[in-house]
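S.K.: A predicted structure for the sequence below; I have some questions about it.
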Amino acid sequence: MIDVDVRPMSRAEFDRWQTDVVDAYAQDQVTAGTWTADEALHRSAEANRVLLPQGMATPGMFFLLGVLPDGTTIGRLWISLTHPRGVSHCAYLYDIEVVAEHRGRGLGRALLTAAERTAREEGAHALELNVFGSNTTALGLYQSSGYRVTTQQMRKNLRTDAQ
């Protein structure tokens, strides 16, 4: 496996990431059929504000960049030591992203391993995450990395005019 280290984001890196993560989450919700395109960006930004009331300084949150030994940034992580549903000793991985031009080289697995190491070093006994059902690449990565389904949401469209 490729060795990936992590380091904290700088303020400027965090600010850029905030824009990217809000946009990506909004799009994921639209793709999943949860939010309309008109409301998605606003709702995503609001959800982010609720989770990060003190921004980068919100206690228990880690905002990290994945870097190769040569200093190349290959991805980003957002880890919370406080689980959103209060699961004891379980950290939560809100975001993991490999930079587009570095995908397909095993770096997602290496970045996930770095996230697990960080959570373990901070005292977590487990790491949980959410993955959208349409993200088959991520599903495969998580399953092959030992993650198991703990809850699952399913939806059926009941409108006859929608496919």
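M.R.: It's in. Small disclaimer: the values here were computed from a predicted structure and weren't measured.
S.K.: Please count neighbours and contacts with C-alpha atoms only from this point.
M.R.: Will do.
S.K.: Next up, the contacts around the residue nearest to the spatial centre of the chain.
M.R.: By CA atoms, centre = their mean, the chain has its centre lying nearest to Asp95, at 1.4 Å. By CA atoms under 8 Å, 6 or more residues apart in numbering, Asp95 lies in contact with 21, 76-79.
S.K.: Quick check: helices, which of these are part of them?
M.R.: Val21 (DSSP state H).
S.K.: could you measure the residue nearest to the centre of the chain against Pro69, distance?
M.R.: As judged by CA to CA, to the nearest Å, Asp95 and Pro69 stand 22 Å apart.
S.K.: And the helices in the chain, which stretches?
M.R.: 11-32, 37-51, 107-121, 136-144.
S.K.: Tell me which of those is the most buried.
M.R.: Among the helices of the chain, ranked by average contacts under mean count of other CA atoms under 10 Å, first place goes to helix 107-121 (a mean of 20).
S.K.: What helices and strands are in contact with that helix?
M.R.: Where contact means 3 or more CA pairs under 8 Å, 6 or more residues apart in numbering; DSSP states H and E, helix 107-121 is packed against strand 5-8, strand 73-80, strand 90-98, strand 126-129.
S.K.: Take this one as well and set it beside the first:
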Amino acid sequence: MATVTVRVMTQDEYDDWQRDIAEAYADEQVSAGRWPQEGAVQRARDENARLLPQGPETPRMLVLRGIDGTGEPVGRAWVGLDHPRGAPDVAFLYDIEVLASRRGSGYGRALLAAVEDVVRQAGVPALELNVFGPNRAAISLYDSAGYEVTTQQMRKSL
């Protein structure tokens, strides 16, 4: 099984991640029909800046780089130790990603486990996340890792 440890991102890693995550999040929101295409990337950047006003040093936010056993990067994750909707004793996983070149080798499961360990060590007993319906690989990973559906949002185009 793959093993992964996590550490706080460097400023350069954070800057690259901010660009990548804003583009990916904007695409997800547009694809889900929640945002118009125009201005979506800037909207994503603005949301991230609001949530991470001090970048990787923002209190109660963990902006992490996943590292394999040889010291090579395998992915990244972002966790808020305080739930965005105020749920007590629940952290929120905003983002988790394994590098495309490292996918399919168990790093997703190992990165998720490393993130869970850090959250537990921070004294938070539960972790929640949101996953878009079409992301079947992620849904399968979370299901097999013991996550349960707590809410479900559905839509039908008319």
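M.R.: In hand now; what should we look at? For clarity, every value in this text was computed on a predicted model and none was experimentally measured.
S.K.: Any idea what the TM-score comes out to?
M.R.: Superposed pair, TM-score by TM-score structural alignment, normalised by the length of structure 2: 0.96. Supporting alignment: 158 aligned residues with a CA RMSD of 1.0 Å.
S.K.: correct me, but Arg45 of structure 2 touches Gln18?
M.R.: Yes. Checked against CA atoms under 8 Å, the pair Arg45 of structure 2 and Gln18 is within contact range at 7.4 Å.
S.K.: distance between stretch 72-92 of structure 1 and the chain's centre?
M.R.: 8 Å (CA atoms, centre = their mean, to the nearest Å).
S.K.: Actually, stretch 145-154 of structure 2.
M.R.: Here stretch 145-154 of structure 2 is found 16 Å from its chain centre; the criterion is CA atoms, centre = their mean.
S.K.: same deal with stretch 139-152 of structure 1?
M.R.: Its chain's C-alpha centre and that of stretch 139-152 of structure 1 lie 14 Å apart, by CA atoms, centre = their mean.
S.K.: Show which residues not belonging to it make contact with it.
M.R.: Contacts for stretch 139-152 of structure 1 (CA under 8 Å, 6+ apart): 108-109, 131, 133.
S.K.: Dump these to a markdown table, plus distance to Thr151 of structure 1.
M.R.: What follows is these, written out as a markdown table (distance: CA to CA, whole Å):
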| residue | distance to Thr151 of structure 1 |
| --- | --- |
| Gly108 | 23 |
| Arg109 | 22 |
| Val131 | 11 |
| Gly133 | 12 |
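S.K.: farthest pair in those?
M.R.: Across the contacts of stretch 139-152 of structure 1, no pair lies farther apart than Arg109 and Gly133, at 18.7 Å, counting by CA to CA.
S.K.: Out of the helices of structure 1, which gets nearest to Asp5 of structure 1?
M.R.: Taking those one by one with CA to CA, helix 107-121 is closest: 6.6 Å.
S.K.: Have a look at how far, on average, the closest one is from structure 2.
M.R.: Compared with structure 2 after fitting, helix 107-121 of structure 1 has a mean deviation of 0.4 Å; criterion: mean CA distance after the TM-score superposition for structure 1.
S.K.: can you give me the angle that helix makes with helix 136-144?
M.R.: 50 degrees (axes from the mean of the first three to the mean of the last three CA atoms, to 10 degrees).
S.K.: quick one: helix 107-121 of structure 1 to strand 90-98, angle?
M.R.: On the basis of the same axes, to 10 degrees, helix 107-121 of structure 1 is oriented at 150 degrees to strand 90-98.
S.K.: Settle this for me: Leu73 of structure 2 is touching Arg65, isn't it.
M.R.: Residue 73 of structure 2: Pro, not Leu. Yes. Assessed by CA under 8 Å, Pro73 of structure 2 is found in contact with Arg65 at 6.9 Å.
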